[in-house]
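Undergrad: For reference, the sequence and a predicted model appear below.
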Amino acid sequence: MKRIAVLTSGGDSPGMNAAIRAVVRKASYHGVEVMGIFHGYEGFIEGRMELLDLGSVGGIIQRGGTKLFSSRCPQFKEDRYQYQGIEKMREANVEGLVVIGGDGSYRGAHALSQKGFPCVGVPGTIDNDIPGTEYTIGFDTALNTVIESIDKIRDTATSHENSFVVEVMGRDAGDIALWAGLAAGAESILIPEESYNIDDIVNRIKRGEARGKKHSIIIVAEGVMSGSELAKILKEKANIITRVSVLGHIQRGGSPSARDRVLAGRLGAKAVEVLLEGRSGRAIGINNHQIIDYDIEEVFINKHKADVTLYTLSKELSI
């Protein structure tokens, strides 16, 4: 290959820029040009792109978000738009594509691969919900953002002797809630992958009050219910009054952590290697500290699972 392209799609995550940089510089090292496609699959369909050289990805490794911008493109699910994008790429002499994103982005990459256009997926999502890889780009940064926020909420909860419900992102995956709750010492954690018992939450709060504790932190992933809904249930069930904090999109932003920068560099470089080896329809990931590639179809066949041992541990430590 002499020219490949890279795009970011779906929700942005800290470290995407570091991954873009890795793709461009790894390809340049091998004498391959890289076209940056703007606004995800929307830009792919329209051929909205420009050549990225070494200088154009300088100074972005520390920036959150994505230099190439992102968007959601429902029409890309249709074959005609996929073929339209492939034709745009061929007109620009682009021979392969690195897609940085989550599950929906991978589905687009898989569809293109099935149509004979070489694609490789790099996991960029704060939800950490891509099967086949232990960690995704952006998860560590989002996690630290959430922990910092919870720490600050606990300061005011302690000062005013209030209990707080903190709603975090995680529609289908509870990794952010689980890891942040364990790291920040939350009294209760609710995630989509595990059933919850409202009586158990109430009892934990009551046990704390019985030994003189005046505040509690309850973390709920948005996929379970909203923070306001949980607060309403606690009030109706046991007359427990809580304040609600919805962290929202603050979780997506910020300068990527060292771990995310290194992960993005390793995954982005591996994606280029796979394309230059003439392979397509692959997903890049990390397993037991080793960078791997595997069939992208595994992402759709398998289901993300929360670490049950962490969930159990969180309950044991918040007794």
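TA: Yes, it's here. Numbering: from 1, shown residues only.

Undergrad: For the rest of this, base every contact and every neighbour count on C-alpha atoms.
TA: Fine.

Undergrad: contact partners of stretch 123-130?
TA: With Cα atoms under 8 Å, 6 or more residues apart in numbering as the test, stretch 123-130 has contacts from 11-16, 100-103, 134-142, 169-170, 173-176, 252, 283-285, 299, 304.

Undergrad: gap between the two ends of that stretch?
TA: Using Cα to Cα, to the nearest Å, the end-to-end distance of stretch 123-130 comes out at 7 Å.

Undergrad: what distance separates that stretch from the middle of the whole chain?
TA: Relative to the chain's own centre, stretch 123-130 is displaced by 3 Å; criterion: Cα atoms, centre = their mean, to the nearest Å.

Undergrad: what does stretch 248-263 give?
TA: Put simply, stretch 248-263 sits 9 Å off its chain's centre (Cα atoms, centre = their mean).

Undergrad: who's in contact with that stretch?
TA: Contacts of stretch 248-263 from elsewhere in the structure, counted by Cα under 8 Å, 6+ apart, are 12-15, 18-19, 61-65, 126, 137-143, 145-146, 167-169.

Undergrad: Can you give me the separation between Arg63 and Asp12?
TA: In this structure, Arg63 lies at 12 Å from Asp12, with Cα to Cα as the measure.

Undergrad: Among these two, which residue is more densely surrounded?
TA: Higher neighbour count among Arg63 and Asp12: Asp12, with 25 against 17, using other Cα atoms under 10 Å.

Undergrad: and the gap between the more buried one and Lys67?
TA: Where Lys67 is concerned, Asp12 sits at a distance of 10 Å (Cα to Cα).

Undergrad: so how many other residues sit close to the residue nearest to Arg171 when sequence neighbours are not counted?
TA: Spatially, and ignoring its direct neighbours in sequence, Arg171 is nearest to Gly223 (3.8 Å; Cα to Cα, 6 or more residues apart in numbering). In terms of burial, Gly223 registers 18 neighbours under the definition other Cα under 10 Å.

Undergrad: quick one: Gly223 and Asp172 touch, right?
TA: Yes. Gly223 lies in contact with Asp172 (Cα atoms under 8 Å); the separation is 5.6 Å.

Undergrad: what is in contact with the two at once?
TA: Overlap between the contact sets of Gly223 and Asp172, as judged by Cα under 8 Å, 6+ apart, is given by Pro192.

Undergrad: Quick check: buried residues in the lengthiest helix in the chain?
TA: When every helix of the chain is counted residue by residue (DSSP state H), the longest turns out to be helix 139-160. Using 16 or more other Cα atoms under 10 Å as the burial criterion, the residues of helix 139-160 that qualify are 139-147, 149-151, 153-154, 157.

Undergrad: Could you do stretch 213-222 as well?
TA: Neighbour-count burial for stretch 213-222 [16+ other Cα under 10 Å]: Lys214, His215, Ser216, Ile217, Ile218, Ile219, Val220, Ala221, Glu222.

Undergrad: What about those, which are in strands?
TA: In strands, defined here by DSSP state E, the members of the buried residues of stretch 213-222 are Ile217, Ile218, Ile219, Val220, Ala221.

Undergrad: One more to weigh against that first structure:
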Amino acid sequence: MAKGIRKIGVMTSGGDAPGMNAAIRAVARACSYYNVECIGFYRGYQGMIENDYCELNARSVRNIISTGGTILKSARSQDFRTKEGRKKAADNLVALNVDAMVLIGGDGTFKGGEIFSNEYDIPVIGVPGTIDNDIAGTQFTIGYDTALNTVVEAIDKIRDTASSHDRLFFIEVMGRDAGFIALNTGVGAGAEEILIPEENLGLDRMLESLRRSKRSGKNSSIVVVCEGDKIGKNVYELADYVTENLPDYDVRVTVLGHMQRGGSPTCFDRTLASRLCVKAVEMLLDGERDIMVGLINNQVVGTSLKEGIKSGHGINKELLRISDILSV
């Protein structure tokens, strides 16, 4: 055990993701196993600044592994962006005898953690929790698998009504800068077209694809649109453009929105959260710091926070090719 690590803090920050509660549970129980105190801060960095916390132990986290959201709440703290805010947070950690932190969140959480650790010499370990799956250093982030299943189930239901009424549906999914959800659910749900920010396919190509679908005898179609797609200003503009240029289509729009963040996490996300957070606690106890834990080739590995907050791993272009083949 690293000298001086007697109490570990944990927080969830940024957008909530299914599996965050499983992650909190794993941190608390790993601490209990290794006879280390555990404290949870509410609303991420804001809770650290406001000294808003609770004691966590093996029993206080019972029955949360199956629940969505986060019992510690989540927020994006503007105060923590200031030196004054970070100093207040550091002073509170010192007063509470917190020796190290486990940070569950995305790239914004990790950026804040890296700055905080460098300024105040407080060891931190990052755990990737975001449905967008846009973090370097891991093939999967906590919440991503659950979001995929939520979206596929929704698209399957929408396809029922699309087929019944011979309609074209544009379905917008989350992903401000990354198209992982759109690409994988589009293939999994059999979408005719998938629009993602990484590949600007253009309006003409989209129209030609829809014309080809019509000529092949399809009376209904599904187009999955990532919210960060660059073809149009938004999904409604895309729908209007198609209506103007392909009047034979009866076009509808569905924005899935925040339903993608909710729900009971899948077995994969519960297991991933458990593996990553046990490793995070063990790394801190071994004297490691400023690292993000991730899953590569089914092995839990560590990556520097600096690497983890870079642009993330690239999309699988093979899936785009497969989507084109299967949309005939």
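TA: Everything's here; your move. Here the structure is a predicted model, which is why all the values come from computation and not from measurement.

Undergrad: which residues sit in contact with the counterpart of Met16 of the first structure in the second structure?
TA: Here Met16 of the first structure is matched to Met20 in the second structure, going by TM-score structural alignment. In this structure, Met20 of the second structure makes contact with Thr12, Gly68, Gly69, Thr70, Ile104, Gly129, Ile142, Gly143, Ala273, judged by Cα under 8 Å, 6+ apart.

Undergrad: Ser213 of the second structure too?
TA: Contact analysis of Ser213 of the second structure by Cα under 8 Å, 6+ apart lists Glu192, Ser221, Ser327, Val328.

Undergrad: Count residues in the vicinity of the corresponding residue of the second structure for Lys77 of the first structure, would you?
TA: Superposed on the second structure with TM-score structural alignment, Lys77 of the first structure falls opposite Arg81. When neighbours are counted by other Cα under 10 Å, Arg81 of the second structure registers 14.

Undergrad: distance of Arg81 of the second structure from Thr271 of the second structure?
TA: Noted for Arg81 of the second structure: a distance of 33 Å to Thr271 of the second structure, by Cα to Cα.

Undergrad: Asn245 of the second structure now?
TA: Separation of Asn245 of the second structure from Thr271 of the second structure (Cα to Cα) stands at 47 Å.

Undergrad: all helices for the stretch 151-300 of the second structure, in order.
TA: Under the criterion DSSP state H, counting those that start in this stretch, the stretch 151-300 of the second structure carries helices at the ranges 180-188, 203-215, 235-245, 267-285.

Undergrad: for those, which one sits closest to Ile115 of the second structure?
TA: Distances from Ile115 of the second structure to each of the helices of the stretch 151-300 of the second structure were compared using Cα to Cα; the minimum, 17.7 Å, belongs to helix 267-285.

Undergrad: against the first structure, where does that closest one fall?
TA: Counting by TM-score structural alignment, helix 267-285 of the second structure sits on residues 258-276 of the first structure.

Undergrad: do the same with stretch 30-49 of the second structure
TA: Taken onto the first structure by TM-score structural alignment, stretch 30-49 of the second structure occupies residues 26-45 there.

Undergrad: I'd like to know how far Asn287 of the first structure sits from Ala22 of the first structure.
TA: Taking Cα to Cα as the measure, Asn287 of the first structure falls 20 Å from Ala22 of the first structure.

Undergrad: Correction: the previous question concerned Ser318 of the first structure.
TA: Noted for Ser318 of the first structure: a distance of 41 Å to Ala22 of the first structure, by Cα to Cα.

Undergrad: who has more neighbours, the two?
TA: Counted by other Cα under 10 Å, Ser318 of the first structure and Ala22 do not tie: Ala22 has more neighbours, with 25 against 14.

Undergrad: And whichever strand or helix holds the more buried one, how far out from the chain middle?
TA: Secondary-structure assignment from DSSP states H and E places Ala22 of the first structure in helix 16-29. Between the centre of helix 16-29 of the first structure and the centre of its chain there are 19 Å (Cα atoms, centre = their mean).

Undergrad: Tell me roughly how far that helix lies from the second structure on average.
TA: Once the two are superposed, helix 16-29 of the first structure sits an average of 0.4 Å from its aligned residues in the second structure (mean Cα distance after the TM-score superposition for the first structure).

Undergrad: And that helix, what's buried?
TA: Per 16+ other Cα under 10 Å, helix 16-29 of the first structure contains these buried residues: 16-28.

Undergrad: does Met11 of the second structure really touch Gly44, like I thought?
TA: Yes. Taking Cα under 8 Å as the contact criterion, Met11 of the second structure and Gly44 are neighbours in contact, 5.1 Å apart.

Undergrad: hey, what's in contact with both of the two?
TA: Counting by Cα under 8 Å, 6+ apart, the contacts common to Met11 of the second structure and Gly44 are Leu72.

Undergrad: Tell me the counterpart of Cys169 of the second structure in the first structure.
TA: Cys isn't right for residue 169 of the second structure; it's Phe. Matched by TM-score structural alignment, Phe169 of the second structure corresponds to Phe164 in the first structure.

Undergrad: just checking, Asp103 of the first structure touches Val299?
TA: Yes. Using Cα under 8 Å, Asp103 of the first structure and Val299 qualify as a contacting pair, with a distance of 7.5 Å.

Undergrad: hmm, which two among the contacts of Ser213 of the second structure are most spread apart?
TA: Farthest apart among these by Cα to Cα are Ser221 and Val328. That separation is 11.4 Å.

Undergrad: Find the residues that touch each one of those two.
TA: By the contact definition Cα under 8 Å, 6+ apart, Ser221 of the second structure and Val328 are jointly contacted by Glu192, Ser213.

Undergrad: roughly how far apart are the counterpart of Leu256 of the second structure in the first structure and Leu7 of the first structure?
TA: In the first structure, the residue matched to Leu256 of the second structure (TM-score structural alignment) is Leu247. Counting by Cα to Cα, the separation of Leu247 of the first structure from Leu7 of the first structure is 27 Å.

Undergrad: and the equivalent of Gly68 of the second structure over in the first structure, how many neighbours?
TA: Under the alignment by TM-score structural alignment, Gly68 of the second structure pairs with Gly64 in the first structure. Residues lying near Gly64 of the first structure (other Cα under 10 Å) number 22.

Undergrad: Pull the contacting residues for the alignment partner in the first structure of Asp156 of the second structure.
TA: Per TM-score structural alignment, the equivalent position to Asp156 of the second structure in the first structure is Asp151. By Cα under 8 Å, 6+ apart, the residues touching Asp151 of the first structure are Ala184.
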